[in-house]
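1. Build me a model:
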Amino acid sequence: MSNRRGYAVGHIRDVEFGPDIKKYMETIESTFIPFGGCWVVHGASPEIIEGEWDGDLVIIEFPTLDDARTWYFSSDYQSISKLRENNSTSSIILLEGVPEGYQAIDTVAKLERS
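-> Reported below is the predicted structural model:
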């Protein structure tokens, strides 16, 4: 089993704030807490240093990528996901964090072996 943290990352744009988004926001925490999820970033508008960005960023951390995946596909989350989907433009990704002690040189060595 991996000891790497899992993350659900959302890039949320063009939000139409109304009763559906309000309900989604009021309910989402109750869907991820049972899977060990916690907020890392919620609705932050980043300071743009390079390139372009529109919208807000959401990051939820989980004990593992499997926990993030299980949460996303859970019936509790799926029962509210349409509230977000129907009232915003969003991209959602799941990814695994780096292991403890990771250094960029680890990836360089992996790429050189390829």
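
2. contacts and neighbour counts: CA atoms only from here.
-> Fine.

3. And the helices in this protein?
-> Listed in chain order, the helices of the chain (DSSP state H) span 19-32, 65-72, 75-85, 104-113.

4. Now tell me what touches the longest one from outside.
-> In this case it means helix 19-32. 38, 71, 76-77, 80-81, 83-84, 87 (CA atoms under 8 Å, 6 or more residues apart in numbering).

5. The structure of the following sequence is requested for comparison with the preceding one:
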Amino acid sequence: MSAYAIARLRPFAEPGEDVFTYIERFQSTLDPFGGRFLVHGGQLDEVEGSWPGYAVVIVFPDRATAHAWYQSDAYQELVPLRTRTIEGEVIIVDGVAEDYDPAGMAVRMRAASAGAV
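-> Got it, this is the predicted structure:
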């Protein structure tokens, strides 16, 4: 099942050389792990709440591969280039199967809730 690395990056002033280098070298860290961008910046439309900054979404074949990419020497070498300039959060999360049914999730949540009472 696919997994996703999702970053919420805060607004920043001038990107500077560190950020340019980070972006230039980023793809080379993804390639060995089959990662690819689904979202990289782009215009955000805030339809609920506030989301200052930028969104990045990268898909990987699975959670283990996403973690292996994040922990790789190649990516960890780049992380300080971003974090010195841009604040944000990064998560890794599993996707859902093609036949995912949210109603089934509601059934499981309802059953768990009833058992907790």
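
6. What value does the TM-score take for this pair?
-> Scored against TM-score structural alignment, normalised by the length of the first structure, the superposed chains reach a TM-score of 0.92; 111 aligned residues with a CA RMSD of 1.0 Å.

7. circling back: specify which member of the contacts of helix 19-32 of the first structure is nearest to residue 63 of the first structure.
-> Comparing the contacts of helix 19-32 of the first structure against residue 63 of the first structure with CA to CA places residue 38 closest, at 9.5 Å.

8. Please report the number of neighbouring residues for that closest one.
-> By other CA atoms under 10 Å, the residues close to residue 38 of the first structure number 15.

9. and what of residue 89 of the first structure?
-> 14.

10. Also residue 54 of the second structure?
-> Neighbours of residue 54 of the second structure under the rule other CA under 10 Å: 18.

11. do residue 3 of the second structure as well
-> Neighbourhood size, residue 3 of the second structure [other CA under 10 Å]: 21.

12. So which bits of stretch 1-17 of the second structure are buried?
-> By neighbour count with 16 or more other CA atoms under 10 Å, stretch 1-17 of the second structure contains the buried residues 2-9.

13. Just flag the most distant two among those.
-> Using CA to CA, the two most remote members of the buried residues of stretch 1-17 of the second structure are 2 and 9, lying 22.4 Å apart.

14. Let me have the helices of the first structure in a markdown table, adding distance to residue 46 of the first structure as columns.
-> Converted to a markdown table, those look like this (distance: least, CA to CA, whole Å):
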| stretch | distance to residue 46 of the first structure |
| --- | --- |
| helix 19-32 | 20 |
| helix 65-72 | 23 |
| helix 75-85 | 20 |
| helix 104-113 | 24 |
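
15. Please consider this matter closed, and thank you.
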